[in-house]
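Sequence isn't available, so here's the structure alone:
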C-alpha cells in the first residue's frame, strides 16, 4: 500500500557522527511493530581508517537504499567495524541517537545470553528438563530417559495437565525444537524431532531464569545492563503509552494498516524474554559487540550459542538456528543474525565474524503483513548489500 502522507512525513534522513563511547530484529507471531513519521535530516559521516574500504561502500549503499526505499521507514541504524561505529542513521519524527525501541525477537539473544551465563555459573544444565526447573521435577528427566531407552515416548501416556511434556529440555527451548504448548495441552510434536519457532518457549526460559536466579526477569535484565554499561537497554512493563510517559526516549510504535496509527501493544512478563525488551541501537550494538568478542560468557558457551543445531525455513535460504541466533554460511561467509516483528516495531541484527562487522537496525513502524515480501524488502536489500561487498572483499583479499 502506498500512503502519500508517508512520503510527506518521512522526508530526509539523519546520519549522525558516531559516538565515542558505547557504554552508553520477534518474528511474526508474538512480535509485531510500527513506523515513526517524518523528520528533518542531516548527513555526517564519521572519519575512520577504513573510509576508502568496502565499509565506506557499504554505508553509502545502505544510506541510498533507505533514502530511495518505496516503503516508509522510521528508525535507527548503526554499522560497526571492530566494535567501532562507522555509520549511524536516524530517520523519522523525533528519532535520535538516544531513541529506544521495543526490540521484538532480538530480545531472544539477550535471554539466550542470560541462560548461558547461568550455565557458566553452574545453575543450569541444558540437557535437564523444563519440568525439573519449573516444578522441581527431579525425576522427570530420569523418566524421560528411561522412556527413550525403552523405545517409547513418555508423552504418549495420559496427558499431565499440571506439567509440560517431560522430554522437553532447555536445549530444545533455546533451539525452537521443543514443540511446547500451554499447560493442559498435548505437546505439538515429539520434543527434539523438528523446528517450530516458539515465542512461548522463550517465555518459559524467562521463567526458568526467575527460578534459578530468584528474581524477576526484568530485574535480571536491569542488572545485566548495569553490569556491562548497556545504557539504553531495559525491561519495562505496561502499555507503550505508559512506558513512554516514564521513558520519553522510547519511540512510540506505529502500525500500518488502512492508516498508520499507534500500535496497541502491551509489554507483559510473558513477552519480555521472547520479544518485549527495549534498547537503543547503540546499546544493542554494544551488547552484540561484547557478545561476539567473547566477553559475556565462556568460550564453550559461545560455541554452543553459535552452533547450527537445526535447519529452518525462513525468508533467507539455507538458514540454521543456534541459541537465539540464526546462522548462515553460504559462499563461505559466516553470518549470525536475527530479525524481529511486533506490533509497532521491526528489527534486524547481522554479524560477520570474519570481518568483525555488525549491523543493528531498530524501527518503530511495522508494515502491513498482508504483503510479507514488502514488509521485509528493505531488510533483505540491506543484508544483500553487506554480503555482496564482503564477498567482493574476500574475493580480492582486501580489507573490508
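Cool, got the structure. Predicted, not measured: the structure shown is a model, and the values here were computed from it. Numbers count the residues shown, from 1 in each chain.

From here on, just use CA atoms for contacts and neighbour counts.
Will do.

got the end-to-end distance for stretch 165-180?
Taking CA to CA, to the nearest Å as the measure, stretch 165-180 stretches 7 Å from start to finish.

Show me what that stretch is in contact with.
Contacting residues not belonging to stretch 165-180 are listed as 112, 125-131, 140-141, 143-145, 154-155, 164, 186-198, 200-202, 205, 309-310, 321-324 [CA atoms under 8 Å, 6 or more residues apart in numbering].

Could you check how far the residue nearest the centre of the chain is from residue 113?
Computing the C-alpha centroid of the chain and ranking residues by CA atoms, centre = their mean puts residue 106 first, at 1.2 Å. Per CA to CA, residue 106 is found 12 Å from residue 113.

Please apply the same query to residue 261.
With the distance defined as CA to CA, residue 261 ends up 34 Å from residue 113.

let's bring in a second model and compare:
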C-alpha cells in the first residue's frame, strides 16, 4: 500500500513541476491555475497527454507530460474533418456533388445500398452504413455513426482527385502550415513519424500494453491521420479564420443531423459536432483508436482552440472515465470564456 501511495505522490509531483513550468506560458487573460488543479486532482487514471489552449492574439497555455511535450499522435476521429474538407474542396471545384450516390464512384458497393444514400449523408453519418457485407442499418436520414462511411469517402476523394488520399492531405497540410502532420500510407507509414508518442491500450485488468499494429491503411480517412497539438491549432486557424481550406465554410459547419452524445444532443455537420454553449458556438470532435484518444474544440466568438491528445486508449467499458479529464478541461475553458467579452472581429458564424 505504501509503495502504491508513493508512486501516486510521485506522479502528482511530476505533474506539479511540469505545470509550474507551463504556467510561464500563461495567456494575458486565461487563468492557468484552474487547469493545474484539475490535472493534479485526477485520481481515476494517469494523464499521459499534451494539452494546448490557443487564444487568438494571446500567449498559448501548454500542459504536457514530460514524455509527450511537442510529440505527434494518431488523432483518431479528428481525421474526419480533414476528410470532409478534402471532399468539400472537390465540391467547390465542381468535380463532385453532395447529392451524388457513392456507387457513381465505387460501383462495387453492395447492390442493396445503391440508389438509397448520398455523399452528404455519408458526411453527416445518416447513411446507415455499418459494414460492406451488411444491409444499411436503418432508413437513411437517421444518425448512426459510421467510420466505414468516411473511409469510403476517402476512396471517392482518391478517384475524383486522381491522386492518393495521402498526397491530397499533404497539400492541404502544407497550405495550413502544418509541418508535423501527415496521412499515413504504404510509402510513409505511422512509424515514419519523427516524434510519434508510442501508443498503448489499457486492458480490462488495468494493465497497459503497447499497440504494435496501427490502424489499417483503409481506415486513415476516418481515424488514422498523425498530427500534433500545435498543428491542429494551425488547422483551426486555417479552417475558421481564413478561406484557405474552403471559400465557403457553410457546407462544412452547418449541422444537418443530430448526434446523441455524453455532452447532450449535438448538431453534426461535416466531420464536426456543433453545440451552443455558455461560451457561444462550439465546434468539436473527439477520437478513440487503439493507442490514442483525442479531443478538439473551437469557439469562434473568442477565436480560441482547445486540443487534447493522449497516447493511451483507456479501457472503453467506462467512457466517462476515458474522457473525464478531457471533459473537465473543456468545461473549465467554457467557464472562463463565458466571462470574457466576445472578440471584436466576430460578426457571426465564420
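Perfect, thanks for sending it. Bear in mind that the values here come from a model prediction, so they are computed numbers and not experimental data.

Residue 309 of the second structure in helix, strand or coil?
Secondary structure for residue 309 of the second structure, judged by DSSP: H, G, I helix; E, B strand; the rest coil, is strand.

What is the neighbour count of the counterpart of it in the first structure?
Residue pairing (TM-score structural alignment): residue 309 of the second structure is matched to residue 362 of the first structure. Around residue 362 of the first structure sit 31 other residues, with neighbours defined as other CA atoms under 10 Å.

Find the nearest non-adjacent residue to residue 362 of the first structure, please.
In space, not counting the residues next to it along the chain, residue 362 of the first structure is nearest to residue 347; the distance is 4.5 Å by CA to CA, 6 or more residues apart in numbering.

Equivalent analysis for residue 26 of the second structure, please.
Taking CA to CA, 6+ apart, and ignoring the residues beside it in sequence, residue 26 of the second structure has residue 61 as its nearest neighbour in space, at 5.3 Å.

What's the match for that neighbour in the first structure?
If you follow residue 61 of the second structure across to the first structure using TM-score structural alignment, you land on residue 87.

looking at this, that match is in a strand?
Yes: according to three-state DSSP, residue 87 of the first structure belongs to a strand.

Compute the distance between it and residue 51 of the first structure, please.
Applying CA to CA, one obtains 11 Å for the distance of residue 87 of the first structure from residue 51 of the first structure.

higher neighbour count, those two?
Shown here are residue 87 of the first structure and residue 51; by other CA under 10 Å, residue 87 has more neighbours (27 against 14).

Now list the buried members of the contacts of stretch 165-180 of the first structure.
A residue is treated as buried here by neighbour count (16 or more other CA atoms under 10 Å); on that basis the buried members of the contacts of stretch 165-180 of the first structure are 112, 125, 128-131, 140-141, 144-145, 154-155, 164, 186-187, 189-192, 194-198, 200-202, 205, 309-310, 321-324.

what stretch of the first structure lies opposite the longest strand seen in the second structure in the alignment?
In the second structure, with assignment by DSSP state E, the single longest strand is strand 280-289. Counting by TM-score structural alignment, strand 280-289 of the second structure falls onto residues 333-342 of the first structure.

Could you list the buried residues of that stretch?
Judged by neighbour count using 16+ other CA under 10 Å, the buried positions of stretch 333-342 of the first structure are 335-342.

One more: stretch 323-340 of the second structure?
Judged by neighbour count using 16+ other CA under 10 Å, the buried positions of stretch 323-340 of the second structure are 323, 325-327, 329-330, 333-334, 337.

quick revisit: report the contact partners of the counterpart of the residue nearest to the centre of the first structure in the second structure.
Residue 106 of the first structure is assigned residue 78 in the second structure as its aligned equivalent, the criterion being TM-score structural alignment. Residues in contact with residue 78 of the second structure (CA under 8 Å, 6+ apart) are 223, 271, 285-287, 294-296.

Let me know the closest of the residues you listed to residue 14 of the second structure.
Using CA to CA, residue 294 comes nearest to residue 14 of the second structure of the contacts of residue 78 of the second structure, at 22.2 Å.

Would it be right to say that that closest one lies in a strand?
Yes: using three-state DSSP, the secondary structure at residue 294 of the second structure is a strand.
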